[in-house]
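*Asks:* pasting a predicted model and its sequence here:
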Amino acid sequence: MLAGNAAKAGVRFLTYDAIKAQLRLADGSLTTPRMMLAGACAGMVEGLTVVAPSETIKTLLIHDQCLPAPRYAGVGDCIRTAVRAEGLAGVYRGVVPVMARQGANSCVRFAAYDSLRQVIGGPKGGELPFWKTFGLGMVAGTITVYATMPLDVVKTRMQSLAAHSEYRGALHCAYRVVSEEGVRALWKGATPRLSRLMFSGAIVFSVYEQVMKLLR
């Protein structure tokens, strides 16, 4: 969890800042659609390079520990078993919904955060105190949860141990969830995810702002 979160945050902010720098207008400002584009690209790169493999291993381990007789001895054994059984595809199971979810997450989260930041700090985004960036991060995290929860539900089910036998793909998975459990099932688990993303968004954005301030 620690390794995966550190790596994905690094890739996410590096990609977002690099793309955002290319999309800025002549006066240095950035429109909301451009923020969303930069965020979506950052999320998809993050999903492909870091999140898909790390989330697959994490999900496999969590499901395995719920079985009466767990079959994995640890992280290394889980990776070896998945690769041996299905090749690299076993580690990249559900990569399309992962990229879609991460793209949507970053698109909404960065656009919400930077739009609110421009309202408070001006178009060029002046420096803000820690408590303001913390609050903006919480708001951005809340918006992200409810906007992207269906993608997270599909992603999680596609990475479960039974996904290979139950679902033909991400669209088939979404269809079965809606047809068998109703539309509201796409937002199942929103509350625990909200408690996580509210604070993770607040912490990540606040720490990022403080580190960038020191580097400048």
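*Replies:* All right, it came through fine.
*Asks:* contacts, neighbours, all on C-alpha from now
*Replies:* Fine.
*Asks:* could you check how far residue 102 is from residue 87?
*Replies:* Distance, residue 102 to residue 87, using C-alpha to C-alpha, to the nearest Å: 24 Å.
*Asks:* the two: which is more packed in?
*Replies:* residue 102 (28 against 12; other C-alpha atoms under 10 Å).
*Asks:* what residues does the more buried one make contact with?
*Replies:* 40, 43, 44, 46, 47 (C-alpha atoms under 8 Å, 6 or more residues apart in numbering).
*Asks:* ditto for residue 186
*Replies:* Contacts of residue 186 by C-alpha under 8 Å, 6+ apart are 149, 150, 151, 153, 154, 177, 178.
*Asks:* A further structure is provided below for comparison with the first:
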Amino acid sequence: MSMDPKIESPGALKHKFFSPKDAVKKNAGSISKKEDPFEFVQVLLDGAIAGAAAGVVVESALYPLDTIKTRLQAVRDGGKIILKGLYSGLGGNLAGVLPASAIFIGVYEPTKQKLLKSCPENLSALAHLTAGAVGGAASSIIRVPTEVVKQRMQTGHFASAPDAVRLIVAKEGFKGLFAGYNSFLLRDLPFDAIQFCIYEQLRIGCKLAAKRDLSDPENAVIGAFAGSAITGAVTTPLDVIKTRLMVQGSANQYRSISHCVGTILKEEGPSAFLKGIGPRVLWIGIGGSIFFGVLERTKQMLAETRPAK
């Protein structure tokens, strides 16, 4: 008696399902693809190049605003603000900003991707927050000495970056290049984490709503919002403290963050903590727009130059 053609034989059914061995092979293939070391290195390199480009463009475009902000914060008792030499120290600053920005984004991108793969989808904001803080901490090793040299040149302490480094080390030791390190971390780690988290979450929402990749102007607008005026204004007191600790040099007028706060309150009053708020808010708003716009454009250009897999 022949079998009904609609009923498949056990042998045919066997081939319709994955065997445990087939499942292991499939999973092994997906795991190896997920943990491809070449992909990790590519993400790191692309992030480093894009971060370096974005950092250099922002610093070059907005350096005069930063100089005015630094001079307003450094001056005491209503002293006169000099508006000459607004590009003082730009060359030396770019020499430090380029590797610092490269390290920041070079660490941020692969850290973000690793965390997103291991975190539930509804905790993506936590992955972005953590990656921003990790990138900021990694780049601080270069960012802090760069900031110390830049701010002392902006306030007229030195004529060139090499002289600044040499004299700081000679008078204050190597630790002089890391003056204000704790205040820098206190200001920048929360700011970096929040800024990048807001930017990434807004991009995700906008891309889902638009159902397409975002344009350069759209990325720039989101970047400006992420580096919002509110965030810049709220962190201005921390920025004033950082500036005072970095530019004081061997005078050691301020022994610590708490001593700096107490001295400023006693000698200048609470309003001193808002010095430079205008230029800082402008710098952060415009800078966020330029930084993230250049960052995404550079990442896209790098992706387009790679051969298709």
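*Replies:* Received the coordinates, thanks. All values reported here derive from a predicted model rather than from experimental measurement.
*Asks:* report the TM-score for the pair.
*Replies:* TM-score for the superposed chains, counting by TM-score structural alignment, normalised by the length of the first structure: 0.85, backed by 208 aligned residues with a C-alpha RMSD of 2.4 Å.
*Asks:* still on that earlier bit, got a markdown table for the contacts of residue 102 of the first structure, with secondary structure too?
*Replies:* Formatted as a markdown table, these follow (DSSP: H, G, I helix; E, B strand; the rest coil):
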| residue | secondary structure |
| --- | --- |
| 40 | helix |
| 43 | helix |
| 44 | helix |
| 46 | helix |
| 47 | helix |
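*Asks:* of those, which are reproduced in the second structure?
*Replies:* On the basis of both residues aligned by TM-score structural alignment, their matches' C-alpha atoms under 8 Å, what survives of those in the second structure is residue 43.
*Asks:* closest to residue 9 of the first structure out of the contacts of residue 102 of the first structure?
*Replies:* residue 46 (8.1 Å; C-alpha to C-alpha).
*Asks:* the closest one maps to what in the second structure?
*Replies:* Residue correspondence to the second structure (TM-score structural alignment): residue 46 of the first structure is matched to residue 139.
*Asks:* go on, residue 77 of the first structure?
*Replies:* Under TM-score structural alignment, residue 77 of the first structure pairs with residue 163 in the second structure.
*Asks:* measure its match to residue 250 of the second structure for me?
*Replies:* Counting by C-alpha to C-alpha, the gap from residue 163 of the second structure to residue 250 of the second structure is 16 Å.
*Asks:* what do you get for residue 293 of the second structure?
*Replies:* From residue 293 of the second structure to residue 250 of the second structure the distance is 40 Å (C-alpha to C-alpha).
*Asks:* go through the second structure and flag its longest helix.
*Replies:* helix 37-74 (DSSP state H).
*Asks:* ah, wrong one, I meant the first structure
*Replies:* The first structure, longest helix under DSSP H: helix 130-158.
*Asks:* list the buried residues for that one?
*Replies:* 133-145, 148-158 (16 or more other C-alpha atoms under 10 Å).
*Asks:* just stretch 146-156 of the second structure next, same as before
*Replies:* So, applying 16+ other C-alpha under 10 Å, buried residues of stretch 146-156 of the second structure: 146, 147, 148, 149, 150, 151, 152, 153, 154, 155.
*Asks:* all strands for the first structure, in order.
*Replies:* Counting by DSSP state E, the first structure has no strands to list.
*Asks:* which residue ranges form the helices in it?
*Replies:* 2-23, 32-46, 52-65, 75-86, 88-91, 95-121, 130-158, 163-166, 170-181, 190-215.
*Asks:* what's near enough to touch residue 185 of the second structure?
*Replies:* Applying C-alpha under 8 Å, 6+ apart, the residues contacting residue 185 of the second structure are 137, 140.
*Asks:* that one and residue 112 of the second structure, how far apart?
*Replies:* For residue 185 of the second structure, the distance to residue 112 of the second structure - C-alpha to C-alpha - is 20 Å.
*Asks:* and residue 43 of the second structure, by the same measure?
*Replies:* 10 Å.
*Asks:* ditto for residue 225 of the second structure
*Replies:* 21 Å.
*Asks:* could you do residue 171 of the second structure as well?
*Replies:* Counting by C-alpha to C-alpha - residue 171 of the second structure and residue 112 of the second structure are separated by 41 Å.
*Asks:* how about residue 34 of the second structure?
*Replies:* 14 Å.
*Asks:* who has more neighbours, those two?
*Replies:* residue 112 (21 against 13).
*Asks:* so who does the aligned residue in the first structure for that one touch?
*Replies:* Under the alignment (TM-score structural alignment), residue 112 of the second structure pairs with residue 20 in the first structure. Counting by C-alpha under 8 Å, 6+ apart, residue 20 of the first structure touches 30, 34, 35, 38.
*Asks:* tell me how far residue 106 of the first structure lies from residue 187 of the first structure.
*Replies:* Residue 106 of the first structure is 18 Å from residue 187 of the first structure, by C-alpha to C-alpha.
*Asks:* counting neighbours, go ahead and name the busier of these two.
*Replies:* residue 106 (27 against 17).
*Asks:* what is the equivalent residue in the second structure for that one?
*Replies:* Match for residue 106 of the first structure (TM-score structural alignment): residue 192.
*Asks:* can you tell me the closest non-neighbouring residue to its match?
*Replies:* residue 132 (5.5 Å; C-alpha to C-alpha, 6 or more residues apart in numbering).
*Asks:* now do the same contact list for the one you found.
*Replies:* By C-alpha under 8 Å, 6+ apart, the neighbours of residue 132 of the second structure are 108, 189, 192, 193, 194, 196, 197.
*Asks:* same question, residue 45 of the second structure
*Replies:* Counting by C-alpha under 8 Å, 6+ apart, residue 45 of the second structure has contacts residue 106.
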